[in-house]
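> Curious how this folds, go ahead:
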Amino acid sequence: MSDQRRVVVASPRTHRARRLGDTGSERSWSLAHDLDEQTELGAVYVRTLIRAQLRAALATLTVVAVVIIGLPLLLVLLPALGRSRMHGIPVSWLGLALCIQPIWIAAAARHLRQAERIERDFARLVDRS
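I've put the predicted structure just below:
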């Protein structure tokens, strides 16, 4: 007969998971410890953080790409807009100067807020454990 050990599988947020060690002895569970020791659980949390940051970056990239592709596409679809002028300045230039820059600034500010929120949530999770 083989010597099999019993394994307890529990969520890291439960009391039992925090108190029960590998051998059943009492220990305090810490996510910071798992991150420092580069355990599999720590790696899962880090991958989750990276995925959240990637989703935020891809959302910002999508907004920027739509704007970058949208303006030339608009000028191709509406050639009269490309030829029109306002106070001697081409409307397309005014669009670049007055419309595009605020969109860049808003996208950058939104992305920064999202990235900081994601990192704050992760830091709270590490501190709470």
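> CA only for contacts and neighbour counts going forward, please
Fine.
> From A56, how far off is R110?
9 Å (Cα to Cα, to the nearest Å).
> Can you name the next helix or strand after the one helix or strand A80 maps to?
Element membership of A80 [criterion: DSSP states H and E] is helix 79-83. Per DSSP H and E, helix 79-83 leads on to strand 85-86 as the next helix or strand towards the C-terminus.
> Regarding the residue nearest the centre of the chain, what is its secondary structure?
Taking Cα atoms, centre = their mean, the centroid of the chain lies closest to Q53, which sits 2.0 Å from it. Three-state assignment for Q53 (DSSP: H, G, I helix; E, B strand; the rest coil): helix.
> one more to line up against the first:
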Amino acid sequence: MSVEPVPRREVVTRSPRRSRRTVAGVPLAADDGAAPGAVQLRSLMRSQLRSSLVSFAVLAVPTGVLPLVLALATPSTGWLSGPSLAWIILGFAGYPPLVLLAWWYVRRAERHEKDFARLVKGG
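Next up is the predicted model:
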């Protein structure tokens, strides 16, 4: 009579690690080292960093000039001066450029990811 060996017990403490990552729906091998995929990924990160720095600069310049604009809105006669003008500038004038800047940034980020995915797939 042969005795079947008892399977070794295994303790599971976490989900198994996957050997592949995905960026923008494109699989990247984790063990490629300095493969072309890593170079392309660095290029994607640089282009997204460049877009974020441009959008930050475009946002920082008007925000930095805003105290000067509000200081020049000195009180005088009329409803469109002093505090009324300051409230219009603070409450309404800043939002349309902010929304346009956010729209531009999202479009650029999506374009960078599409270019990256096309480059990695080889198409």
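> Quantify their similarity with the TM-score.
For this chain pair, the superposition-based TM-score is 0.66 by TM-score structural alignment, normalised by the length of the second structure; 94 aligned residues with a Cα RMSD of 2.3 Å.
> coming back round to it: residue in the second structure paired with the residue nearest to the centre of the first structure?
Alignment note (TM-score structural alignment): Q53 of the first structure maps to Q48 of the second structure.
> repeat for Q38 of the first structure
Aligned partner of Q38 of the first structure by TM-score structural alignment: D32.
> For G64 of the second structure, see how far away the residue nearest to that match when sequence neighbours are not counted is.
Excluding the flanking residues, the one nearest D32 of the second structure by Cα to Cα, 6 or more residues apart in numbering is A38, at 7.8 Å. To G64 of the second structure, A38 of the second structure is 38 Å away according to Cα to Cα.
> what do you get for P36 of the second structure?
41 Å.
> and the gap between the closest residue to the match of Q53 of the first structure other than its chain neighbours and R50 of the second structure?
Nearest-residue entry for Q48 of the second structure: A109, 6.3 Å, with adjacent residues in sequence omitted and distances by Cα to Cα, 6+ apart. Separation of A109 of the second structure from R50 of the second structure (Cα to Cα) stands at 10 Å.
> Identify each buried residue in the helix holding A80 of the first structure, please.
G82 (16 or more other Cα atoms under 10 Å).
> what's it packed up against?
Using 3 or more Cα pairs under 8 Å, 6 or more residues apart in numbering; DSSP states H and E, the elements in contact with helix 79-83 of the first structure are helix 91-94.
> The very next helix or strand once past the helix it packs on vs the second structure, average offset?
Using DSSP H and E, the helix or strand that directly follows helix 91-94 of the first structure along the chain is helix 101-128. Mean deviation of helix 101-128 of the first structure relative to the second structure after superposition (mean Cα distance after the TM-score superposition for the first structure): 0.6 Å.
> Find me the equivalent region of helix 101-128 of the first structure in the second structure.
Helix 101-128 of the first structure maps onto residues 95-122 of the second structure, going by TM-score structural alignment.
> How far off centre is that stretch?
9 Å (Cα atoms, centre = their mean, to the nearest Å).
> And that stretch, what's buried?
So, applying 16+ other Cα under 10 Å, buried residues of stretch 95-122 of the second structure: L101, Y105, R108, A109, H112, E113, F116, A117, V120.
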